[in-house]
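Trainee: Okay, here's the prediction I keep looking at, along with the sequence it came from:
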Amino acid sequence: MEYTNLGRTGLSVSRLCLGTMNFGPQTDEPDSFAIMDRALEHGINLHDTANVYGWHLGAGATEEIIGRWYAQGGGRRDKVVLATKVYGKMGDWPNEQGLSARHIVRACEDSLRRLQTDWIDLYQMHHVSRQTPWEEIWQAMETLVAQGKVLYVGSSNFAGWHIGAAQQAAAQRNFLGLVAEQCIYNLLTRYVELEVIPAAQHHGLGIIPWSPLHGGLLSGAIRKEATGESARSASGRSVAALTEHRSTIEAYEEFCAELGHDPTDIALAWLLSRPGVAAPIIGPRTVAQLDSSLRAFDVVLDDSALARLDELFPPVGRGGPAPEAWAW
């Protein structure tokens, strides 16, 4: 396994992050335990979850599964860099969601209880709150850090200017501020290259891309459709996206075949090659899917291959950061 520092911190994280959103809804507890055990065998130490995962209001079902895995002992908790999130709706009352100081502190306590741990390594804001001032947010986070319940703070789904505003407010308080941004980023969705990634690099945040395969579309969706293997790419938002991008996906799968690699491996390898990216999030539903993700480290994309991928999946505008992407 390859490791990198998370943003400007001294924290070492694996270059693949184990996403746990499937634990509970799609993957039962024994299989979830097996996936987490195998992840450690592979050296994957960054595990990502959220208090809303499990998708039963207020239950935190996925965090509870992870907590029961930690409770088995064997050094599981000490080996893992645990990332979870706060923001989502956890109850029907007004203060059971968002980023008020009250909700941040209460949600952290609840996550710690479900996860059966004393601390969260990376506590991420699942979405920006336009109603809550940064002074309030950072005061709550400082309290949790001072208590040893949170070690680092991250963001998710922030715009570039949100990152800038957050860091300015943190600096005024002599607080470390954000160290990571979790955002959607893949060959089909490259908007973050305009401002989010440049802002993250400027302020020392590591990028943790979610949906690296764009809901399965970049995992050989057309091939799987033909062989009857399709799962994620044949349901939900992926259906409309496949219809819209079919010709591009067909050309992509043909190019991957020319390179002699699976489309999944190419998509992950491309992300691993991108500036500022710390660890793409993989969301395996089985141990076999987890094992196959490591093939991405065997893929070497030369300049010619990268240029072809840019032809197939053009960046926004002329490419690169704003404003050069659209201005002289």
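Mentor: In hand now; what should we look at? Residues are numbered from 1 along each chain as shown.
Trainee: only C-alpha atoms for contact and neighbour calcs from this point on.
Mentor: Noted.
Trainee: tell me what the lengthiest helix in the chain is packed against?
Mentor: Using DSSP state H, we find that the single longest helix of the chain is helix 237-259. Secondary-structure packing of helix 237-259 (3 or more Cα pairs under 8 Å, 6 or more residues apart in numbering; DSSP states H and E): helix 221-227, helix 263-272, helix 303-312.
Trainee: Now tell me what touches stretch 241-256 from outside.
Mentor: L217, L218, G220, A221, I222, S233, D262, P263, I266, L309, L312, F313 (Cα atoms under 8 Å, 6 or more residues apart in numbering).
Trainee: make it 7 Å
Mentor: Stretch 241-256 has contacts (Cα atoms under 7 Å, 6 or more residues apart in numbering) with L217, G220, I222, D262, P263, I266, L312.
Trainee: How many residues are close by the first one?
Mentor: The reference is to L217. Per other Cα atoms under 10 Å, the neighbour tally for L217 reads 24.
Trainee: go on, the fourth one?
Mentor: When neighbours are defined as other Cα under 10 Å, D262 has 19 of them.
Trainee: got CSV for the helices and strands packed on helix 237-259, with mean neighbour count too?
Mentor: Formatted as CSV, these follow (neighbours: other Cα atoms under 10 Å):
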stretch, mean neighbour count
helix 221-227, 15
helix 263-272, 23
helix 303-312, 14
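Trainee: all helices for the chain, in order.
Mentor: 29-42, 61-70, 76-79, 101-115, 134-146, 160-172, 196-203, 221-227, 237-259, 263-272, 287-293, 303-312.
Trainee: Using TSV, lay out those helices together with distance to A279.
Mentor: Output for the helices of the chain, formatted as TSV (distance: least, Cα to Cα, whole Å):
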stretch	distance to A279
helix 29-42	14
helix 61-70	20
helix 76-79	17
helix 101-115	22
helix 134-146	24
helix 160-172	19
helix 196-203	14
helix 221-227	23
helix 237-259	22
helix 263-272	7
helix 287-293	12
helix 303-312	19
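Trainee: quick one: contacts for L187?
Mentor: Taking Cα under 7 Å, 6+ apart, one finds A267, F313 in contact with L187.
Trainee: could you redo the last one with a cut-off of 6 Å?
Mentor: F313 (Cα atoms under 6 Å, 6 or more residues apart in numbering).
Trainee: got another, please set it beside the one above:
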Amino acid sequence: MEYTQLGRTGLTVSRLCLGTMNFGPQTDEPDSHRIMDTALEKGINFFDSANVYGWAENRGRTEEIIGNWFAQGGGRRERTVIATKVFGAMPVEGYSGDSPWPNSDRLSARNIRQAVDASLRRLQTDHIDLYQMHHVDRRTPWEEIWQAMETLVEQGKILYVGSSNFAGWHIATAQEVARHRNFLGLVSEQSLYNLMERSVELEVLPSAEYHGLGVIPWSPLHGGLLGGVIRKTEEGRRRTTGRAAEALEENRAQIQEFEDFCDKLGQAPGTVALAWLLHQPAVTAPIVGPRTDAQFASALDALDVKLSAEELARLDEIFPGHKTAPEDYAW
């Protein structure tokens, strides 16, 4: 297993991050525990979750599954770098209204305090290694957010703070306020980034690199479109509907070209898509969110794939990327 530092911290994490979004909604608890055990056996020490995972009326269920796994002992918690998130509306005890209870879905100091304590209970641990803001909260002042996070660090409830789905200027603003407070600030950014969606190359990745943040890409296979969707559909192993079907038709020629290229390489499309991310200098660890053991095993294959300069250039031809702004839109 390859390891790297998370941004400019002393925290060492595996080059793949195990995403747990499917634990609960699509993968039952025993299978989820088996996948996490396999991850540790393979050397993956970086797990990502969120307080809202489990979704709908089961928000928080994913963290509970992880907590029950930690409770089995055997060094599971000690060997795991656990990341979770705060932001989305969560159930409030004694309240069953249709709309969120005020302050249950923001980054107010009050909600951050309540949310971290709830996550710690569900995870059955005394601290969270990486506590991430799931989305930016434009209504709450950064001074308030950082004061709340500083308190959690002082209390030992969290070690590091990360962001998710931030724009480049959000990262810059957050870091500037943190610097004035003599606080470490953000250490990572979790962004939508893959061969088909490369808009973060314009400003998010340059900002993250400048400010010393590790980058943790989510949806590395773009909802399965980079996982051999055309062949799987033709063979009856996958059925696309709704937005996925529309996206496939809009990008069919491009995706077909990609799958043909992967055939020439002798590699599965999903493996190549993950390997491409691992070759990007700003990337710390792509998130893989397997529903099954087979999907997890396929993701691990990407660690052994080394793409040549010519192969990387060919992928850029199929899926053109971006230069750093403003060079990207110079004419």
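Mentor: Yep, that arrived. Just so you know, these numbers come straight off a predicted model, no measurement behind them.
Trainee: and S14 of the first structure, which of the helices of the first structure is closest to it?
Mentor: Of all these, helix 29-42 sits nearest to S14 of the first structure, with 9.7 Å by Cα to Cα.
Trainee: and the gap between the alignment partner in the second structure of Q139 of the first structure and N182 of the second structure?
Mentor: Using TM-score structural alignment, the partner of Q139 of the first structure in the second structure is Q147. In this view, Q147 of the second structure and N182 of the second structure are 11 Å apart by Cα to Cα, to the nearest Å.
Trainee: Between the two, point out the one with more neighbours.
Mentor: Per other Cα under 10 Å, whichever of Q147 of the second structure and N182 has more neighbours is Q147, with 14 against 9.
Trainee: and that one, how far is that from R106 of the second structure?
Mentor: 15 Å.
Trainee: G228 of the second structure now?
Mentor: Applying Cα to Cα to G228 of the second structure and R106 of the second structure gives a distance of 38 Å.
Trainee: now swap in G214 of the second structure and tell me
Mentor: 24 Å.
Trainee: Now check the first structure for the residue matching G214 of the second structure.
Mentor: Per TM-score structural alignment, G214 of the second structure is aligned with G206.
Trainee: For that match, which non-adjacent residue is spatially closest?
Mentor: Using Cα to Cα, 6 or more residues apart in numbering and skipping the chain neighbours, the partner closest in space to G206 of the first structure is G7 (3.9 Å).
Trainee: Return the residues in contact with that neighbour.
Mentor: Contacts for G7 of the first structure (Cα under 6 Å, 6+ apart) come out as V179, G204, L205, G206.
Trainee: Can you tell me how far T20 of the first structure is from E41 of the first structure?
Mentor: T20 of the first structure is 17 Å from E41 of the first structure, by Cα to Cα.
Trainee: what about these two, which has more around it?
Mentor: The residue with more neighbours, out of T20 of the first structure and E41, is T20; 26 against 11, by other Cα under 10 Å.
Trainee: if I pick that one, what's in contact with it?
Mentor: Counted by Cα under 6 Å, 6+ apart, T20 of the first structure has contacts T49.
Trainee: Which position in the second structure pairs with it?
Mentor: Per TM-score structural alignment, T20 of the first structure is aligned with T20.
Trainee: Not counting sequence-adjacent ones, nearest residue to N186 of the first structure?
Mentor: Using Cα to Cα, 6+ apart and skipping the chain neighbours, the partner closest in space to N186 of the first structure is P212 (4.9 Å).
Trainee: Is it correct that that neighbour is in contact with I184?
Mentor: No: using Cα atoms under 6 Å, P212 of the first structure is not in contact with I184; the gap is 7.3 Å.
Trainee: which one of these two has more residues nearby?
Mentor: P212 (27 against 22).
Trainee: and that one, how far is that from H126 of the first structure?
Mentor: P212 of the first structure is 17 Å from H126 of the first structure, by Cα to Cα.
Trainee: What's the end-to-end length of stretch 292-307 of the first structure?
Mentor: 25 Å.
Trainee: mind checking how far the residue nearest the centre of the second structure is from A178 of the second structure?
Mentor: By Cα atoms, centre = their mean, the second structure has its centre lying nearest to W218, at 4.2 Å. Distance of W218 of the second structure to A178 of the second structure, computed by Cα to Cα: 25 Å.
Trainee: got it, and T84 of the second structure?
Mentor: Computed as Cα to Cα, the T84 of the second structure to A178 of the second structure distance reads 21 Å.
Trainee: Have a look at these two and say which one is more surrounded.
Mentor: The residue with more neighbours, out of T84 of the second structure and A178, is T84; 25 against 20, by other Cα under 10 Å.
Trainee: Which residues are in contact with the more buried one?
Mentor: The contact partners of T84 of the second structure, by Cα under 6 Å, 6+ apart, come to D48, S49, A50, Y131.
Trainee: Try it again at 8 Å.
Mentor: By Cα under 8 Å, 6+ apart, the neighbours of T84 of the second structure are D48, S49, A50, N51, I128, L130, Y131, Q132.
Trainee: D48 of the second structure too?
Mentor: Counting by Cα under 8 Å, 6+ apart, D48 of the second structure touches C17, L18, G19, T20, I82, A83, T84, I287.
Trainee: Hmm, H222 and the last one touching each other?
Mentor: No: contact between I287 of the second structure and H222 fails when scored by Cα atoms under 8 Å: they sit 11.6 Å apart.
Trainee: And the two? Which one has more around it.
Mentor: Legend: neighbour count by other Cα under 10 Å for I287 of the second structure and H222, higher for I287 (24 against 18).
Trainee: Which residue is the nearest non-sequential neighbour of that one?
Mentor: C17 is the one closest to I287 of the second structure (Cα to Cα, 6+ apart), at 4.6 Å.
Trainee: Equivalent analysis for D265 of the first structure, please.
Mentor: A296 (4.4 Å).
Trainee: Can you give the distance from stretch 90-98 of the first structure to the centre of its chain?
Mentor: Stretch 90-98 of the first structure sits 24 Å away from the centroid of its parent chain (Cα atoms, centre = their mean, to the nearest Å).
Trainee: To clarify, my last question referred to stretch 87-101 of the first structure.
Mentor: In terms of Cα atoms, centre = their mean, the centre of stretch 87-101 of the first structure is found 22 Å from the chain centre.
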